[in-house]
Each structure stands twice: as structure tokens, then as C-alpha cells.
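Q: Below are the sequence and a predicted model for it; my questions follow.
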Amino acid sequence: MPVVEASAVVPVPPDVAFAVSQTMAPLRYRWDPFVREQYLMDGAARPGKGVRTFTRSRHGLAMVSEYVSFAPPTNVGMKMVRGPWFFEMFAGGWRFTPAPDQPGHTLATWRYSFRCRPAWLRPLADPIGIRLLTKDIHKRIQGYARGCTDPAVLNNL
């Protein structure tokens, strides 16, 4: 199963880094270049294990995902419940650890895993998915790192 990953050291402690990663509209739109629309579903007031989220990407693709883990300030994991036809499976995980040798900073690591369908197309689809998702995850974590220094985001956590 293909996996893509990106990391960044951000100048905030893990609890703040985690909180930035969980912002929703309108704060989310300040830093996340991937998300065009995102909200919690089923009347949920805040993220948590079992909560579903609707996300529309800048590409126009929509996905409903569910939090499968939620452990502030260290990690969060999500899985696709419904999404683009070409994903048989899609999941994401984010880890936040104190940055080595940088007090008050956090190493944030984001990881996606996926499986394309149909199975016979995977030899072609997986490398394309890796290339596209690698590009997106790197842009996204760079935006996230900017969000961790944006006073408008930090002052509204």
C-alpha cells in the first residue's frame, strides 16, 4: 500500500501545533492550501474519535472521513468513509513530538496511505497517486507551518 509523508519543525509547542492542525473554517482556510470547504458532520461541535468530517479539496473532489484516533497533543488519525471513486482506501495520520534540540518547537509529521481501484490499474494508478499526493502533502505541511506562525490563527485557538 503506497504511503506519502512530509514533516516540518514548527516554532510552537506540541499542544499548539496539534490545535492548529485541527482548526476549521475560517481559520483553516488561512493556512491549508488543499481545503476549499471543510466542516464537522452530524452536529459535532469539535473533532474527536468517531466524528465525521466533510472536506472538498482545491481539486473539487469531496471526501467524508472519520476520526479513528484523537489523542491531543500527540496524534490524530482519520480514514475515508466515502470519497473519490479511484480510492478503495485512504487514511491520514498526524504526529506531533517535541523537536529534538529545539525547546518550544514541534516536529509535525503528516502521513497518507491509500489504495487505488480497480486493482488491475494499480501498477499505473499508484505511482500517479504517489506523485500527486506527495506534491499536495508537501504544500499542505508548508501551509500548516505558516499557520503555526500566523497571529490570526494562533490568537483564535
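A: That came through fine. Numbers count the residues shown, from 1 in each chain.

Q: CA atoms for contacts and neighbours, from now on please.
A: Fine.

Q: So the residue of the chain positioned farthest from its centre: helix, strand or coil?
A: Computed with C-alpha atoms, centre = their mean, the residue of the chain farthest from its C-alpha average is Trp120, at 28.3 Å. Under the three-state scheme (DSSP: H, G, I helix; E, B strand; the rest coil), Trp120 adopts helix.

Q: measure it to Asp136 for me?
A: Noted for Trp120: a distance of 25 Å to Asp136, by C-alpha to C-alpha, to the nearest Å.

Q: Alongside the first one, take a look at this:
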Amino acid sequence: MPTVEAQRVVPVPPEVAFAISQTTGVTRLRWDRFIVEQYHLDGATAAAKGVRTRTRQRFGLTMVSRYVSFRPPTSVGFAMERGPWFFAKMGGGWRFEPLAGDPGHTLATWRYNFGCRPAWLAPLAERIGTVLLQREIERRIDGFAAGCSDPLVLAAVGSAADSEEPPTPAG
């Protein structure tokens, strides 16, 4: 199964990076240009293991995914339940680690794996998909890195921390 990965160093500690990665609504759209809409399903109001989300990507593709892991402030993982016809399966995870020697910075690592269908087309589709998905993941993590320096995004996360209520997350 093909895997794509992107890493960036961001100028915030892991707990802030994690909180930014889980923002929703207007705050999320400030940094995440990959999506145009994302929300929790089944009455969930916050991310947690087992929570499902629906995401619509900027080209109109939609996916329903489930959090398979949720470990603030270090990592989050998802698996696709329903998505574009050409994905047989897809999953991913985001990891946030303190940068060695610099506790105010975080190494963000985003990794995705996928398989394509139909089986007879998968070898070619997966080669093409790897190139396209890698480009999208690089753009998305660049947006995340910019969000980690955006005063409005930082204020939104800080406001939630100050009130002792976590930001409403979506992965």
C-alpha cells in the first residue's frame, strides 16, 4: 500500500500544534485550504477515538472517516469509512513531537496510506495517486505551518485554553 509523508517544524509547542490541527470552522479554514467543509457526525461535538467526521475537499470529493486514535498532544489517526470510488482504503496519522533542543518548536509529521481500485488499475492509479497526494499533503502541511504563526489561529486556540475549554476539534 503506498504511503506519503510530509514533515514541518512549527514554532509552537506540541500541545499548541495539536490544538491547531484539531480546530474547526472559520479557524480551520484559515490554515487548511485542502478542505471546504468538515464536521463531526452522529451528534459528536468533539474529536475522540471512534468519532466520525465528514470532510469535503476543495475539488468536491467527500469522505467519511473515523478517528482510530486520539492521543493529545502527540498524535491522531483516522481511517476512511466511505470516500471517493477510486480509494479501496485510506488512512492517515498526524504526529507532533517536541523538537530536540528546542521545546518551543514541534516536528509535525503527517503520513497517509491508501489503496486504489479497481484491482487491475491499482498499480498505475497508485503511482499517480502517490504523486498527487504527496503534492496535496505538502500544500496542506504548509498551510498548517502558516497557521501555527497566524495570530488569529493562535488567539483562537489560546482563547479556548484560557477558558479551560478545548477548541472544537475535527481531524
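A: Nice, thanks for sending it over. What you are looking at is a predicted structure, and each value in this text was computed from that prediction instead of being measured.

Q: Give me the TM-score for these two chains.
A: Put the two chains on top of each other and the TM-score (TM-score structural alignment, normalised by the length of the first structure) is 0.98; 157 aligned residues with a C-alpha RMSD of 0.7 Å.

Q: In the second structure, what residue corresponds to the residue farthest from the centre of the first structure?
A: Trp120 of the first structure maps onto Trp120 of the second structure when the alignment is built from TM-score structural alignment.

Q: Which residues are in contact with the closest residue to Phe87 of the first structure other than its chain neighbours?
A: In space, Phe87 of the first structure comes closest to Cys116 once its chain neighbours are excluded; the distance is 4.6 Å by C-alpha to C-alpha, 6 or more residues apart in numbering. Residues counted as contacts of Cys116 of the first structure (C-alpha atoms under 8 Å, 6 or more residues apart in numbering) are 86-89, 122, 125-126.

Q: Relative to Arg140 of the first structure, how far out is Cys116 of the first structure?
A: Distance, Cys116 of the first structure to Arg140 of the first structure, using C-alpha to C-alpha: 21 Å.

Q: Strands along the second structure, start to end?
A: Counting by DSSP state E, the second structure has strands at residues 3-10, 35-40, 52-57, 62-71, 75-82, 87-99, 102-116.

Q: how much distance is there from the last one to the middle of the chain?
A: This points to strand 102-116 of the second structure. Chain-centre distance of strand 102-116 of the second structure: 9 Å, with C-alpha atoms, centre = their mean, to the nearest Å.

Q: need the contacts of Cys116 of the first structure in JSON lines with distance to Ala108 of the first structure and neighbour count, can you?
A: Shown next, in JSON lines, are the contacts of Cys116 of the first structure (distance: C-alpha to C-alpha, whole Å; neighbours: other C-alpha atoms under 10 Å):
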{"residue": "Phe86", "distance to Ala108 of the first structure": "28", "neighbour count": "14"}
{"residue": "Phe87", "distance to Ala108 of the first structure": "25", "neighbour count": "16"}
{"residue": "Glu88", "distance to Ala108 of the first structure": "27", "neighbour count": "15"}
{"residue": "Met89", "distance to Ala108 of the first structure": "23", "neighbour count": "18"}
{"residue": "Arg122", "distance to Ala108 of the first structure": "30", "neighbour count": "16"}
{"residue": "Ala125", "distance to Ala108 of the first structure": "28", "neighbour count": "17"}
{"residue": "Asp126", "distance to Ala108 of the first structure": "25", "neighbour count": "18"}
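
Q: All set, thanks.
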